[in-house]
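**Student:** For reference, the sequence and a predicted model appear below.
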Amino acid sequence: MKICFHLVVWACLCSYFHASAGIITGTVLDHQKQPVEFATITLLKATDSSLVKGEFTDQSGTFVFEQVNEGNYIVTVAGIGFETHSIKEVALNSNILQVKLDTITLMPITNELNEVTVVAERPMIQHEHDKMILNISESSIAAGGSVMDALGKAPGVMVDQDGNISLRGKQGVLVMIDDKPTYLSPEQLANQLRAMPADAVSKIEVITNPSARYDAEGNAGIINIVTKKDKNLGLNGSATAGLEHSTAGWSPEAGINLNYRVKK
């Protein structure tokens, strides 16, 4: 009887936490009613316009935001050659946890000015060849948070409460730092990313279709954390292995020491 009671309580708790996370979906078309692929979709908090999550549209022009907490949001849509479109007052609450937005139509940019001043500004989220990039440097994402916090905002990346990382719902993600595999256990990696400050990172690259040489290690995709360039900064450490002798005999011992050095 006691076991049954515990199971019922656990099921109720799981249902509660599962129900508190919502989904926002939508479709993006151009003015000729054709799907717009790789349009940048950003989900912002309505209160302060801070980034919650970024995504890209697929071949059908569709995008999905999953595991979205209850609250009020703004959705912005941007595509190369199109005017940016914003949707305000997108709300999730206990009564509405699944929102399907009306079809979003992007209009082409028209040049009406004879003289235009161009200011080069790197977008927060961009698509480049085979990768999606979250630019952290000099953005609000870098303020006070960890790299683990920033990862949760990268396109297609999900981080659960235990620090397990998945890419578009798939486990087995290869996490690299400055193009080098970390070779850490999931627990060690989670601890390391929580210890790394986000302001030490320049960008996070997400590769959903890695080349053949990464298939064995990162069959779900690759996340490459690119740090700011400074020879005195970055991830470093050492590993030791050997034998220890005691009254009980010989026993193996091993250890690993990792740290991340930042400016003071």
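**Tutor:** Thanks, I have the structure now.
**Student:** contacts and neighbour counts: CA atoms only from here.
**Tutor:** Noted.
**Student:** and residue 40, how many neighbours?
**Tutor:** By the measure other Cα atoms under 10 Å, the count of residues near residue 40 is 24.
**Student:** I'd guessed it sits against residue 126; true?
**Tutor:** Yes: because the distance of 7.0 Å satisfies Cα atoms under 8 Å, residue 40 is recorded as touching residue 126.
**Student:** Not counting sequence-adjacent ones, nearest residue to residue 64?
**Tutor:** Closest residue in space to residue 64, ignoring its immediate chain neighbours: residue 25 at 4.5 Å, by Cα to Cα, 6 or more residues apart in numbering.
**Student:** my guess is residue 174 contacts residue 181, does it?
**Tutor:** Yes: using Cα under 8 Å as the test, residue 174 is close enough to residue 181 to be in contact (7.2 Å).
**Student:** and these two? which has more neighbours close in?
**Tutor:** Between residue 174 and residue 181, residue 174 has the larger neighbour count (other Cα under 10 Å), namely 24 against 14.
**Student:** I'd like the next helix or strand past the helix or strand containing the more buried one.
**Tutor:** Using DSSP states H and E, residue 174 sits within strand 173-177. Next helix or strand after strand 173-177 toward the C-terminus (DSSP H and E): strand 180-181.
**Student:** which helices and strands does the following helix or strand past that following strand pack with?
**Tutor:** Next helix or strand after strand 180-181 toward the C-terminus (DSSP H and E): helix 186-195. Applying 3 or more Cα pairs under 8 Å, 6 or more residues apart in numbering; DSSP states H and E, one finds that helix 186-195 contacts helix 147-151, strand 249-261.
**Student:** adding another structure so you can compare the two:
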Amino acid sequence: MPGSRDLDPSSSPRALLGAELRHAREKAGLSQEDLGQRLFVSGSFIGQLEAGTRRMQVEYARLLDEVLGTEDFFQRNCGAAAKSKYPEHFAEAAEAEARATAIREFASMLIPGLLQTPAYARAVCRAYQPTAPDEEIEKRVAARMERTHILDDPTKPLLWAVIDESALRRMTGGAAVMAEALRHITDLARRSRSIVQVLPFDAGAHPAMQGCVKLMDFDDAPPLAYLEGVGTGRLDDDPATVAEYRFYYEFLAASALSPKKSLALLEGMAQDYDHEEHA
């Protein structure tokens, strides 16, 4: 069983906790499916805990200690692994996003977080919390901008975003902020750090009209789907459900403008916002 020491919160506690879980499970002679059955979860869920793509909740930590005979090791350490700078409903998705090898996202009402500029993010955060102190807004903006550093790597993850035209037409933060935001997206696309498609108004009705969906693939864990609403979010690892949302995403991508035409539209809209600002 794992030693009696606590995990060091400064050294990727979730990854360390996952490694300890894999070690304890294998020492007990259990497969991921075997352990999942005893916790009433799927084997893929155990795999995601071991890979660090899912957060270990207290109730699962208690059951793991009972099943694996690890005294209170997981209960003591799951708190350190659960600490996050992100809102509770999004924390697990943000941490999974940082480990993903491919991210496919459909955004219906706003530019995806990974593609946002600080000014755009500030306007969005202020709209979410109109009465919050400036310090709180700046903390949220800083956390969102920190997420975008995963695009600093020149090769991974693959980021493929389909953005509804309404998100680009909605004036968020003013014309200058929108012009900067759209140019930032086109710059990322031209540097091959993202694939961006615009779903135009004339595409009509589509299967994701009621919200946003993010699909994440990993080298060492099953894929995840993240669904987000107002102040809520849910990660789903059920293979059939993930496959269904993947079909929705592929349908949206097929209905959207090509990357080349999308880029031209984004650049034209940025110019329009510039003219509006000057006027």
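**Tutor:** Perfect, I can see it now. A quick note: this is a predicted structure, and the numbers were derived from the prediction, not measured.
**Student:** Need the TM-score from the superposition.
**Tutor:** Put the two chains on top of each other and the TM-score (TM-score structural alignment, normalised by the length of structure 1) is 0.25; 116 aligned residues with a Cα RMSD of 6.5 Å.
**Student:** follow-up on the earlier one: what helices and strands are in contact with the helix or strand hosting the residue nearest to residue 64 of structure 1?
**Tutor:** According to DSSP H and E, residue 25 of structure 1 maps onto strand 21-30. Under the contact criterion of 3+ Cα pairs under 8 Å, 6+ apart, strand 21-30 of structure 1 touches strand 62-69, strand 98-100, strand 104-106.
**Student:** what's the angle between that strand and strand 62-69?
**Tutor:** Strand 21-30 of structure 1 runs at 160 degrees relative to strand 62-69, counting by axes from the mean of the first three to the mean of the last three Cα atoms, to 10 degrees.
**Student:** list the buried ones in strand 21-30 of structure 1?
**Tutor:** By 16 or more other Cα atoms under 10 Å, the buried positions in strand 21-30 of structure 1 come out as 21-24, 26-30.
**Student:** what's the angle between the next helix or strand after that strand and strand 21-30?
**Tutor:** Next in sequence after strand 21-30 of structure 1, counting helices and strands by DSSP H and E, comes strand 40-45. Strand 40-45 of structure 1 runs at 140 degrees relative to strand 21-30, counting by the same axes, to 10 degrees.
**Student:** Contacts for strand 40-45 of structure 1 next, please.
**Tutor:** Residues outside strand 40-45 of structure 1 that contact it (Cα atoms under 8 Å, 6 or more residues apart in numbering): 50-57, 63, 71-79, 125-126.
**Student:** Show me which of the residues you listed are buried.
**Tutor:** Buried among the contacts of strand 40-45 of structure 1 by 16+ other Cα under 10 Å: 50-57, 63, 73-79, 125-126.
**Student:** Of the helices and strands packed on strand 21-30 of structure 1, flag the one that's most buried.
**Tutor:** The highest average neighbour count among these, using mean count of other Cα atoms under 10 Å, belongs to strand 104-106 at a mean of 21.
**Student:** Packing partners of that strand?
**Tutor:** strand 21-30.
**Student:** what about residue 235 of structure 2, neighbour count?
**Tutor:** Based on other Cα under 10 Å, the number of other residues close to residue 235 of structure 2 is 19.
**Student:** Assign a three-state SS to the closest residue to it other than its chain neighbours, would you?
**Tutor:** Closest residue to residue 235 of structure 2 apart from its sequence neighbours, by Cα to Cα, 6+ apart: residue 226 at 4.5 Å. Put simply, residue 226 of structure 2 is strand when judged by DSSP: H, G, I helix; E, B strand; the rest coil.
**Student:** quick one, what contacts residue 90 of structure 1?
**Tutor:** By Cα under 8 Å, 6+ apart, residue 90 of structure 1 lies in contact with 72-75.
**Student:** element containing it, please.
**Tutor:** Following DSSP H and E, one finds residue 90 of structure 1 within strand 85-92.
**Student:** Just the buried residues of that strand, please?
**Tutor:** Result for strand 85-92 of structure 1 [16+ other Cα under 10 Å]: buried residues 90-92.
**Student:** For the residue nearest to residue 235 of structure 2, which residues are in contact?
**Tutor:** Per Cα under 8 Å, 6+ apart, neighbours of residue 226 of structure 2: 93, 213-215, 233-236.
**Student:** filter those to the buried ones?
**Tutor:** When the contacts of residue 226 of structure 2 are checked for burial by 16+ other Cα under 10 Å, the buried set is 93, 213-215, 233, 235.
**Student:** Mark which of those are part of helices, please.
**Tutor:** residue 93 (DSSP state H).
**Student:** Quick check: the farthest pair among the buried ones among the contacts of residue 226 of structure 2?
**Tutor:** 215 and 233 (13.2 Å; Cα to Cα).
**Student:** the strands in the stretch 151-279 of structure 2, which residues?
**Tutor:** 158-164, 195-199, 212-217, 224-229, 232-236 (DSSP state E, counting those that start in this stretch).
**Student:** want to throw the ones you listed into CSV with distance to residue 128 of structure 2?
**Tutor:** Output for the strands of the stretch 151-279 of structure 2, formatted as CSV (distance: least, Cα to Cα, whole Å):
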stretch, distance to residue 128 of structure 2
strand 158-164, 20
strand 195-199, 24
strand 212-217, 16
strand 224-229, 12
strand 232-236, 13
